[in-house]
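1. predicted model, plus sequence, below.
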Amino acid sequence: MEDAPIEDGENHKDIDVAPALISVHPAQESVAVTVGSELRVFDLHGGGSAVSLVDDSHGPFHKDSIRAIRYGANGKVFVSAGDDKLVKIWSTESWHCICTVSSEKRVTAVALSNDGLHVCFADKFGVVWVVDLDSVDSNQALVNKKAVQMLAHYCSIITSLEFSPDGRFIVSADRDFKIRVTVFPKKPLDGAHEIQSFCLGHTEFVSCLAFVSTSEYPQGFLVSGSGDSTVRLWNISSGSLLDTCEVEVKAGLLESNRRGEECNSAITDLCTIPDCTMIAVAIQSLQGIVLLSCDLSARTLSIAKVVSIMGETFIPTSSRASFSAGLLWMVAGVSNLRGFDHPSLARVRIISGFNKSNLDPQEFEPIVLEDNEIPGGYKLLEKLQGSVAVEEKVFLAAAEAVKTAMSNLLVKKQYSVEKREFRKRTRNDRKTKQ
């Protein structure tokens, strides 16, 4: 990797920008979108209706930008967390907040164990915490729970957390190019002390993780996206790199996206399709997604399709697939966008056609659904997007704001000797001597 430019050490104010996020119930019973501190949920049962969240703490659900949301594997629990240092655990049956856990630092990623008994979350200082849900009653709100430190990266922002399909490992990625595979212990509250492997090879921050698995390969293989514009395939047992796909180059996006810029276009999100070997990849400046095909027997990645969203500016910030309906849900949007009438905005789009386990990537023709064709229709869009129409230039500005915020937050800065000495002298986190 080439040396990063020397920074002048000034604070970056753009990091307040938070991308919109989306999460889908495993059986597609509900869909959740976050924009800043807003958590919007739509129930798809029956004719579909907007969900009213209930939090008996009598305060706002979240006081600052939400940075991570996740449904549990069985769909009974939903977790939201973010910059307000709160981890909220919701029952998806009643949409009551059944537990609020305080974090010492801002939360950057969440994951739920496959058995639904543990919530893990990571913070900006590289610590992964665990909360035991064994005694939590979905019909009782405000359970007092405390998080316990389980493992840690060395002072590096953790960007993604994932459990392996068999539940044996928890995988954590950080901005220092590392992916750590840790054996998930039988007693997580006692800490996780056994490292299975490190997956090393990215040359920029690791932004996202996902697992590809099928009935023939139930243990699955790990895929990772990075600021180096690559998606990589890993064997987590050994930490060995199986294949690297230079997505931006191989999809023919280099010239159209980089526009003379010196940096790569980061992979911002990965979403694997359940019971399928296709991976949806979101890239910083691409108006649409790239579909990768993973040949698990050959351990290779290849470009299957580039799906463009025509007729509007739509650069996804998050995507999730439903287990049952074969749909890929995507959201584009941002909060805290300065200088516009609509500082928080979101746009939801859906791609269909992923309902076959034996999809042939060469014959697969994805379909981008029109607004009136999506589950929940206009009622869902009004809840998840809001009813205000937003101009195209605002979405373009939002995409650039997210790009700048990600770079400022995750690209490691280098300082001159003089600036390093100045920062040491003026640092405000030293402990005061008694």
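-> Everything's here; your move.

2. could you use CA atoms for every contact and neighbour count after this?
-> OK.

3. surely residue 347 is in contact with residue 380?
-> No: assessed by CA atoms under 8 Å, residue 347 is found out of contact with residue 380, at 11.3 Å.

4. residues contacting residue 290?
-> 247, 251, 280, 281, 282, 303, 304, 305, 306, 307 (CA atoms under 8 Å, 6 or more residues apart in numbering).

5. tell me which element the last one is part of?
-> In other words, residue 307. Here residue 307, judged by DSSP states H and E, is contained in strand 300-308.

6. got the buried residues for the next helix or strand after that strand?
-> Downstream of strand 300-308, the next assigned helix or strand under DSSP H and E is strand 318-321. Neighbour-count burial for strand 318-321, with 16 or more other CA atoms under 10 Å as criterion, is recorded at 318, 319, 320, 321.

7. which residue, other than its chain neighbours, is closest to the second one?
-> Right, residue 319. The spatially closest residue to residue 319, leaving aside those adjacent along the chain, is residue 330, at 4.3 Å (CA to CA, 6 or more residues apart in numbering).

8. against residue 288, how distant is the closest residue to residue 31 other than its chain neighbours?
-> Excluding the flanking residues, the one nearest residue 31 by CA to CA, 6+ apart is residue 24, at 4.6 Å. From residue 24 over to residue 288 the distance is 19 Å, taken as CA to CA, to the nearest Å.

9. and here's the other structure:
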Amino acid sequence: MTHFVVIGAGQAGASLVAKLRTEGFDGQITLVGSEPVPPYQRPPLSKAYLLGEMEEERLYLRPAAFYEDHDITLRLSATAESIDPAARTVTLADGEVLSYDALALTTGSHPRTLPAAIGGTLAGVYTMRDLADADAMAPELIEGRRVLIIGGGYIGLEAAAVCAKRGLEVTVVEMADRILQRVACPETSDYFRDLHTAQGVTVREGIGLTALTGEGRVTGATLSDGSQIDVDFAVVGVGILPGTALAEAAGLTLDNGISTDPHCRTSDPHIWAAGDCASCLFEGNRIRLESVGNAIDMAEVAAQSMMGKDVSYTPAPWFWSDQYDCKLQIAGLNAGYDAVYVKETGEARSHWYYRGGRLIAVDAMNDARNYMIGKRLIEAGKSPSPEVICDPETNMKALLKA
């Protein structure tokens, strides 16, 4: 019987195996995951789950029974140690060897950590990526305690929002000139700085971390301006790295992640990749999209391609972040933007990015309607003038038909 093996039981892996069955694949499927629980949603971990507003079972992408009902072998608490592309086998940490006809790598990503030399291994220093991270951090969220958030990107700011809502004393340090500098325009940075400051968060920009201090457990921090602060725990949000170790050891081509062709196939004809670990071509550039939407869409194309169907993946970037009562929705990629225009509609606000007169991205804050319109305009390759976009009298929906 044909055997498809999928390594990585996150959003991409779960989407891929489900798509195989809905597309009619009737062979053997094995999904290998290193965690002890079925595939689950990661975005709520740093939001509703950490706040205690969501039960663990509600995180699961599908009930545990789904995999048995669809004859999918779910290998939990299992780690793939190596791939032999010539023999088409995967060796697990317990010594078991799985033979495959087609293999998919959905190995996701892992957070960057701080070096031990500057206190990164002290107790009370956390990253926020998986269920175990959230469970470990939850007992720290006690009103009045002091937390240092290292990194002013979306991960750090979401953690800051949760801690502030729980009544903690929150300090965010960002070594770049402004929060969100790598991913957003100054207008978006200003919006979220004001949002956090209004909630009592101290945001310190242009200041890095020199060292976390403490005997066994973190109790303080020394910052790059020479100042020292007392902390009860720290959260590190300084980016993520693609999970490429298995692929690299197997000799697959890497290029900003595991390099894939338009069919999500790697440099090995029997191995595919999807999700955070994989890169694809977008407008002539090789990119990785760290988002739920990309994980699902790419995985579903990979599933069909593994079955021999002639399908291609066309990235349609979109992202979101929840902070306090603000829902940020992002469509497109803002790389290389040369102008940003602000549209305000009551309490809603959106920032429209242009490059050479072409609309390339939009950030929408509590503005779902304009987000959807912007997303559809970008996908259709339409670029209304900024004057039209920002005119409060413009019928935005009509722009889709223009």
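-> Perfect, I can see it now. What you see is a predicted model, and the numbers here were worked out from it, not measured in a lab.

10. can you give me the TM-score here?
-> Laid over one another, the chains give 0.26 as their TM-score (TM-score structural alignment, normalised by the length of structure 2), with 177 aligned residues with a CA RMSD of 7.2 Å.

11. ok, back up a step: packing partners of the one helix or strand the residue nearest to residue 319 of structure 1 maps to?
-> Assigned by DSSP H and E, residue 330 of structure 1 belongs to strand 327-335. Packing partners of strand 327-335 of structure 1 (3 or more CA pairs under 8 Å, 6 or more residues apart in numbering; DSSP states H and E): strand 18-19, strand 21-24, strand 30-35, strand 318-321, strand 345-352, helix 392-410.

12. so residue 157 of structure 2, which state does it fall into?
-> Following DSSP: H, G, I helix; E, B strand; the rest coil, we place residue 157 of structure 2 in the helix state.

13. pretty sure it contacts residue 323?
-> Yes: at 7.4 Å, residue 157 of structure 2 counts as touching residue 323 under the criterion of CA under 8 Å.

14. now the helices for structure 2?
-> Applying DSSP state H to structure 2 gives helices spanning 11-22, 56-59, 64-69, 131-137, 154-165, 186-198, 245-249, 292-306, 368-380, 386-390.

15. which one of the ones you listed lies closest to residue 343 of structure 2?
-> Closest to residue 343 of structure 2 of the helices of structure 2 is helix 386-390 (CA to CA; 5.0 Å).

16. mind putting the helices of structure 2 into TSV with distance to residue 146 of structure 2?
-> Formatted as TSV, the helices of structure 2 follow (distance: least, CA to CA, whole Å):
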stretch	distance to residue 146 of structure 2
helix 11-22	33
helix 56-59	27
helix 64-69	38
helix 131-137	13
helix 154-165	9
helix 186-198	16
helix 245-249	36
helix 292-306	31
helix 368-380	34
helix 386-390	41
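
17. can you redo these as TSV with distance to residue 97 of structure 2 and mean neighbour count?
-> Converted to TSV, the helices of structure 2 look like this (distance: least, CA to CA, whole Å; neighbours: other CA atoms under 10 Å):
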stretch	distance to residue 97 of structure 2	mean neighbour count
helix 11-22	20	23
helix 56-59	31	15
helix 64-69	21	12
helix 131-137	27	16
helix 154-165	37	23
helix 186-198	49	16
helix 245-249	15	16
helix 292-306	21	24
helix 368-380	44	19
helix 386-390	57	16
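
18. and of these, who's closest to residue 80 of structure 2?
-> helix 245-249 (8.0 Å).

19. for the closest one, packing partners?
-> strand 80-84.

20. identify all contacting residues around the strand it packs on.
-> Taking CA under 8 Å, 6+ apart as the rule, strand 80-84 of structure 2 contacts 7, 32, 89, 90, 91, 92, 93, 246, 247, 249, 250.

21. of those, closest to residue 302 of structure 2?
-> Nearest to residue 302 of structure 2 among those, with distances taken as CA to CA, is residue 7, at 13.2 Å.

22. ok, the closest one to residue 373 of structure 2 distance?
-> 37 Å.

23. try residue 278 of structure 2
-> With CA to CA as the criterion, residue 278 of structure 2 and residue 373 of structure 2 are 28 Å apart.

24. same thing with residue 186 of structure 2?
-> Distance from residue 186 of structure 2 to residue 373 of structure 2, by CA to CA: 23 Å.

25. same question for residue 230 of structure 2.
-> 46 Å.

26. grab the nearest non-local neighbour of residue 305 of structure 1.
-> Closest to residue 305 of structure 1 by CA to CA, 6+ apart is residue 291, at 5.0 Å.

27. mind telling me what element that neighbour is part of?
-> strand 288-295.

28. buried set for that strand?
-> Those would be 288, 289, 290, 291, 292, 293, 294, for strand 288-295 of structure 1 by 16+ other CA under 10 Å.

29. ok and it relative to strand 300-308, angle-wise?
-> Orientation note: strand 288-295 of structure 1 sits at an angle of 160 degrees relative to strand 300-308 (axes from the mean of the first three to the mean of the last three CA atoms, to 10 degrees).

30. ok and strand 288-295 of structure 1 relative to strand 345-352, angle-wise?
-> Using the same axes, to 10 degrees: strand 288-295 of structure 1 against strand 345-352 is 40 degrees.

31. tell me the angle strand 288-295 of structure 1 makes with strand 327-335.
-> 140 degrees.

32. would you turn the buried residues of strand 318-321 of structure 1 into JSON lines with distance to residue 42 of structure 1?
-> Shown next, in JSON lines, are the buried residues of strand 318-321 of structure 1 (distance: CA to CA, whole Å):
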{"residue": "318", "distance to residue 42 of structure 1": "17"}
{"residue": "319", "distance to residue 42 of structure 1": "16"}
{"residue": "320", "distance to residue 42 of structure 1": "15"}
{"residue": "321", "distance to residue 42 of structure 1": "16"}
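
33. quickly note the distance from residue 340 of structure 2 to residue 295 of structure 2.
-> 28 Å.

34. spit out the contact partners of residue 229 of structure 2.
-> 220, 221, 222.

35. could you redo the last one with a cut-off of 6 Å?
-> Counting by CA atoms under 6 Å, 6 or more residues apart in numbering, residue 229 of structure 2 touches 220, 221.

36. can you check residue 173 of structure 1 too?
-> Residue 173 of structure 1 touches 158, 159, 160, 179, 206, counting by CA under 6 Å, 6+ apart.

37. of all those, which comes closest to residue 426 of structure 1?
-> Of all the contacts of residue 173 of structure 1, residue 158 has the smallest distance to residue 426 of structure 1: 26.0 Å, by CA to CA.

38. and the gap between the closest one and residue 210 of structure 1?
-> Distance, residue 158 of structure 1 to residue 210 of structure 1, by CA to CA: 15 Å.

39. more crowded one of the two?
-> Comparing residue 158 of structure 1 with residue 210 by other CA atoms under 10 Å, the one with more neighbours is residue 158, at 31 against 24.

40. now that one: closest residue in space, sequence neighbours ignored.
-> Closest to residue 158 of structure 1 by CA to CA, 6+ apart is residue 174, at 4.2 Å.
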